[in-house]
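Chemist: Predicted model, plus sequence, below.
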Amino acid sequence: MTDAPIVHRIPLTERLKNPALLLLPATLFLAFIYLMPLIDLTRISMNGPSVLTHFERVFDIPLYWESLVRTMQIAVTVAFLCLLFGYPMALLIHRTRGTAQVLIATAIVLPYFIAILIRTYAWMVLLGRNGPVNKFAVWLGIFDEPMGLLFNRGTVLVCMTAVLLPLMVLSIYSSVARLDQSLTRAALASGAGPLAVFWRVLLPLTLPGIGAGFLLVFVSALGFFITPTLLGGPGDQMFAMHITQQADFVSSEGFLQALAVVLLVITLVVVAVAGRIMGFEFIWGGSKLSDTPARTSPRLKASTAKPRHTLGMVLADSIGWPLLRLLGRLHGGFGTWTVRLIGAFVIAALIVPIIVVIIISFSNATYLTFPPTEYSLRWYTKFFSDANWMRAFGNSLMIAALSACFAVILGASAAMGIVRSRIKYKSAIMLLLVSPVIVPPVVLGLSLYSLFLRFDLVGTVWGLAAAHAIGGVPIVVVIISAALQAVDPKLEQSAAVHGASPLTVFRTVTLPTIAPGLAAAVFFAFLHSFDELVLSLFLSSAQLKTLPLMLWADINYQLNPVLAVVSTLEVLLVVGGIALARPVLSRSRAA
């Protein structure tokens, strides 16, 4: 008779200390309120005489097919425009130092945190018949009278580019900032001119950032709804706009879901192809997560043993050198001044519309005009004395506070689980946690509507807060994960060895270190909810209006300076939040 093998069972208390368990709350939340509605959306889209009945109708009707093609064209064009203006801006930020660098980076980043609806409204003011562009053009004699600069394809492209440009700049800058500067210095010392260094060294090494920025802009543009609705003409309708229009018709069930699934599938296919080529890390701007210590992979060994001809090198060899021979005749300062001029133009395009709106908020006129003939606080008084605006403002604050709490609790625990656990497939889990940022908001809003109807959550504060938290969780996960990776695990291990419980270790060691990142996560999760419009359009009610919904209704029916007041308050909220966060961030860097 042989002895049975001894099985060492891990006590339950020890298993409960596993950091991987911290992933469960966020995973279950997203599974219920994010994945399940999307699956149900797909199921409803297939209800009909056959599985593909509604999809056949989408592609058979010229209106929808042409709109889909138009959406792809606009998204590609906007991505190229963002690349054209974003690359010089990334270089300008990288090459400047001190206060100038801070000011330029702020001018790029600050507008990104201002709601798309407000930035679109700013362009409507800027390009309106009584706006500064028309008045300046008439003063110069370019126009004899104000022209209709709104409601055309050019305006849609310009505004979408201005809205999405910070994504491109930040993606490219992350690649430029990681470059080894000795490479460019060595190339210059070897006799290569500035243009040759750019083409042979800088451009190939920043292709990952270019690709990531291009894809993020393209995917974001596919689901655009607000800007083309407000600034486009009848021939500029994008595919997402048909989903919101069809949502008003009860008879559209099935076909409406098919429209949403088509847009979702196109988005997922683009992301899947990009992820296969570049790795899905481009979505959250990080490196691949691993549960094992870093070691040299066979692929890396092969790449170091034998040089590979990358796409950038092939382009540089086949196209670059003929161009460089032609451009080499230009003066060396041509490229520097080109970057500076493009940078000045981009900063003006991002900041001037916001400044114009702030000035108009102090106008005494009953209509939008710039510059104001008289200044007063008339519209501020009207805003703060209007019960509807104040109720919407209070609703937005309450919903944003609740949503930020949900997002921070779920996102911070998930970030701890991702960074501190040793489970497999961390990158796949991270992809699930951040994937809501790539789903078009109109698709997510439509899918949530059915779920919320079932649980009587439509038009409730808790329902809207939970829906907004879907987009807040990825923000928190990315920020807290980055903060946790800067914490030395040995400090936590030392505290645990000396008898501290996991909660005590987190409270006394981890939390003080990640406090700046946690504060930033709270602020940005709050701001995300406070600005959210598309989900609120699907999930709110006549009794529960948020500030973006009130702003949306007024922009569609009337333009008056009250809207400028709302926009100004939003800008002050963003600037104030960032200003309050700076001392905390400064202390963390000094520590």
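Modeler: Yep, it's here.
Chemist: C-alpha only now, for contacts and for neighbours.
Modeler: Fine.
Chemist: ok, the closest residue to G320 other than its chain neighbours - how many residues close by?
Modeler: Leaving aside its chain neighbours, G320 sits nearest to W199 (6.6 Å; criterion: CA to CA, 6 or more residues apart in numbering). Neighbours of W199 under the rule other CA atoms under 10 Å: 21.
Chemist: State the distance from W199 to S318.
Modeler: 12 Å (CA to CA, to the nearest Å).
Chemist: let's bring in a second one:
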Amino acid sequence: MEQALQKTPAPRDAPSLDPQATVAIDLRFRRGRSRIWLLAVVPGTILLLLVIVAPMIYMARYGVVVGIDRWWMVLGQPPGSTILVRTVLVAVQVTLVCGLLGYLYAAALVAAGPRLRMLLFALVFVPFLTSVLVRTYAWMILLGKSGPLSALQNGLFDLGLIPTADGGLLYNRFAVLVGMVNMMLPLFVLPLYSVMSKLSPQLAPAARTMGANRVGAFFRITLPLSAPGAAAGATVVFTLSLGFLITPQLLGGTDDLMIAQYMLIRLHTFADLTSASLLAIGLILLVAVIVALFRVFYPIENLVVAGAGQQARRRGIRRSGAAGTSRPDRGRWWRILVRSLSDALAVLPWGVITKVLALVLGVFLAAPLLITIPVSFTNDGFLSFPPSSYSFRWYAEVLGDPGWITSLGESLKVAALATVLSLVVGLPIAFFIARAPVSQRVRSIVLVLSILPVLIPVIVLATGTYVWFLQIGAVGNVFALAAAHSTLGIPFMVVVVVSALRDFDRRTEMAARTLGASAPRTFLAITLPLLRPAILTGVLFAFLQSFDELFIALVLASPTAPTLPIKMWLATTENISPALAVVSNVFILFTLVVLGLLMVFSRTRKNLKKASR
């Protein structure tokens, strides 16, 4: 019977399986999928080439054409060299202060309960989402001669607690540093907290059981393990501080001129494209060196693609050892001194201290925004706090001025166009990074290129796009401005959606496919609804980036149709009045609405994630 079955010929309609043909079909299928994934990055590549790469190449042409004498005249001699050194020193000071305060705030966030953590997050997120121009204007009120801090200074002088009160708090280096730390501190706290929150809470107690006190456990365990987050925050703060313009311009004096201000003067006042381009090239080379040095210790894309927790843990454990507490203290006097100082500090209630200091820092971040509310209702014709009388005078003046209304409409139009472009370009890139069958190196390259506009100072982008768009005749075009703004929103769209896809449970998609749904239907019915909160979060971030942006709009927008930040910038440089407080409240109200929507989207995302499990 078995022999008969073996000799039974196969049916004529049964296809024969040729191994070579099967391999060829599989290769064609893979190539087809690869081509589809490559199409996902084509729009972003085109946009990046037109708005980032082409301006940089065209701007670099000035560096090649001019001789070394022009380079030396711009960067090697005063005032260029003096301003460059001053800018680097200020950026270093801001980064160090943000590092110290950022660790206090992040430690309090990790140790806080749910309610206190939500409050601390609100205190750091509201300023983070609010326009830099609005926050700087608020500091002008606080530090001005009629502001509350100047009144406090005079009171301390009357009590004999300070030697003099003649120096003033505004238009000096102190005001610049206070304002820049206020702007930059959230950018240090957020990446640091993202790493510290992933560390095991049992590490510090384990170190203490092996003989380390609370302070020693922090320096030998928590500090090394959280170093990647601190390095990422320091890199972002330092690079962005190099290109700061608004805060030094409005809070600093004549001796506090920084490189971004000097570039704007050469570009916008004297139309000196060559000097502005050389300054921009020098600044971007400095940023490139900083980012390259940071990548030697920790690739920044690991915070998004590979996850920061495991990388930080592996690197930190290698640095700190198992607990790092068993080293002998004998034979080194400085070790004994450090150990004694650590024991003395360990008796302090650090849990209470960090929370109290975090609340003080939260007030430092958010209080300047609150002061614009009573100032906007003043009946006075000048800035003063507290106001002598209250009325709706300035609200009526702003609403009755067609210039403010037109600028608001222009900002909304540009932001809407930029947001749509950020969504169309950023969403496919996020899927490519999270799901494309490519190597990790390719994913990292695509991610770095996507977030490149965030790492480059905006004043450099503004200079490059102006020089390039002026050549192709796109200055004053609203679509060109929206395209330039979209490059600032794409990084947020990519990072948010990639993070959501990394936590996405693909079994729901597999279940839909096994039930007969096609790939497009699965994407529209399953994937897209589950990702909707993350996508809407990216949309809101992209919209805010365009709505608040000043530098690129200042050089690309049409003079007859300025955006709202341009209108406010011109008002701060010409006539500082309480009308700016009214406009600031519009920005703050818009930010609060966006923050509320982000909280709703975050809660919805968590609920969908629980339901999918």
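Modeler: Great, that's in hand. None of these values were measured; they are calculated from a predicted model.
Chemist: Tell me the counterpart of the residue nearest to G320 of the first structure in the second structure.
Modeler: When the second structure is aligned by TM-score structural alignment, W199 of the first structure is paired with F219.
Chemist: try V408 of the first structure
Modeler: For V408 of the first structure, the residue aligned by TM-score structural alignment is L423.
Chemist: ok, that match - contacts?
Modeler: 490, 493, 538-539 (CA atoms under 8 Å, 6 or more residues apart in numbering).
Chemist: Over to L286 of the second structure?
Modeler: So L286 of the second structure contacts nothing (CA under 8 Å, 6+ apart).
Chemist: cutoff 10 Å now
Modeler: 88, 239, 242, 280, 292 (CA atoms under 10 Å, 6 or more residues apart in numbering).
Chemist: and the two most separated of these?
Modeler: Using CA to CA, the two most remote members of the contacts of L286 of the second structure are A280 and A292, lying 18.1 Å apart.
Chemist: Neighbour count: those two, which is higher?
Modeler: A280 (26 against 13).
Chemist: Wait, a strand at that one?
Modeler: No: read with DSSP: H, G, I helix; E, B strand; the rest coil, A280 of the second structure is helix and lies in no strand.
Chemist: burial measure for the residue opposite A484 of the second structure in the first structure once aligned, as a count.
Modeler: Aligned counterpart of A484 of the second structure in the first structure: A467 (TM-score structural alignment). For A467 of the first structure, the neighbour count with other CA under 10 Å is 23.
Chemist: wait, doesn't A467 of the first structure sit right on P436?
Modeler: No: the pair A467 of the first structure / P436 is not scored as a contact, 11.0 Å apart, by CA atoms under 10 Å.
Chemist: can you list residues touching both of the two?
Modeler: 34, 444.
Chemist: Now do the contacts for the residue positioned nearest the centre of the second structure.
Modeler: Taking CA atoms, centre = their mean, the centroid of the second structure lies closest to L187, which sits 5.9 Å from it. Taking CA under 10 Å, 6+ apart, we find L187 of the second structure in contact with 98, 102, 124-125, 128, 232-237, 240.
Chemist: Relative to A231 of the second structure, how far out is it?
Modeler: Counting by CA to CA, the gap from L187 of the second structure to A231 of the second structure is 12 Å.
Chemist: so what sits against both of those two?
Modeler: Applying CA under 10 Å, 6+ apart, one finds that L187 of the second structure and A231 are jointly contacted by V237.
Chemist: Let me know how buried the equivalent of S577 of the second structure over in the first structure is, in neighbour terms.
Modeler: Residue pairing (TM-score structural alignment): S577 of the second structure is matched to N560 of the first structure. Using other CA under 10 Å, N560 of the first structure has 18 other residues around it.
Chemist: N560 of the first structure: what's its closest spatial neighbour, skipping adjacent residues?
Modeler: With CA to CA, 6+ apart as the criterion, N560 of the first structure has its nearest non-adjacent residue at 5.4 Å, and that residue is Y367.
Chemist: tell me the contacts of the alignment partner in the second structure of the one you found?
Modeler: The equivalent of Y367 of the first structure in the second structure is F382 (alignment by TM-score structural alignment). By CA under 10 Å, 6+ apart, F382 of the second structure lies in contact with 146, 375, 575-579.
Chemist: quick one: F382 of the second structure is in a strand?
Modeler: No: looking at F382 of the second structure with three-state DSSP, it is coil, so not inside a strand.
Chemist: measure it to I576 of the second structure for me?
Modeler: 8 Å.
Chemist: ditto for V425 of the second structure
Modeler: V425 of the second structure is 39 Å from I576 of the second structure, by CA to CA.
Chemist: If you count surrounding residues, which of the two has more?
Modeler: V425 (24 against 18).
Chemist: In which helix or strand does that one reside?
Modeler: Using DSSP states H and E, V425 of the second structure sits within helix 402-435.
Chemist: Helix or strand next in line after that helix, which one?
Modeler: Using DSSP H and E, the helix or strand that directly follows helix 402-435 of the second structure along the chain is helix 440-450.
Chemist: next structured bit after that following helix?
Modeler: Note on helix 440-450 of the second structure: by DSSP H and E, the next helix or strand toward the C-terminus is helix 452-455.
Chemist: Skipping adjacent residues, who's closest to V582 of the second structure in space?
Modeler: S376 (5.1 Å).
Chemist: Show the contacting residues for that neighbour.
Modeler: Per CA under 10 Å, 6+ apart, neighbours of S376 of the second structure: 383, 387, 390-395, 577-585.
Chemist: which SS state does the counterpart of V398 of the second structure in the first structure fall under?
Modeler: In the first structure, the residue paired with V398 of the second structure according to TM-score structural alignment is F383. Counting by three-state DSSP, the backbone at F383 of the first structure sits in helix.
Chemist: burial of F383 of the first structure, as a residue count?
Modeler: For F383 of the first structure, using other CA under 10 Å, the count is 17.
Chemist: Check M168 of the first structure too.
Modeler: A total of 30 residues lie near M168 of the first structure under the criterion other CA under 10 Å.
Chemist: Pretty sure it sits against F214.
Modeler: Yes: in terms of CA under 10 Å, M168 of the first structure counts as a neighbour of F214; the distance is 6.7 Å.
Chemist: Which neighbours do those two have in common?
Modeler: 79-83.
Chemist: Of those residues, which belong to helices?
Modeler: Using DSSP state H, the subset of the shared contacts of M168 and F214 of the first structure located in helices is 79-83.
Chemist: Looking at those, which is nearest D456 of the first structure?
Modeler: Distances from D456 of the first structure to those, taken as CA to CA, are shortest for A79 (40.0 Å).
Chemist: so who does G516 of the second structure touch?
Modeler: Shown in contact with G516 of the second structure (CA under 10 Å, 6+ apart): T522.
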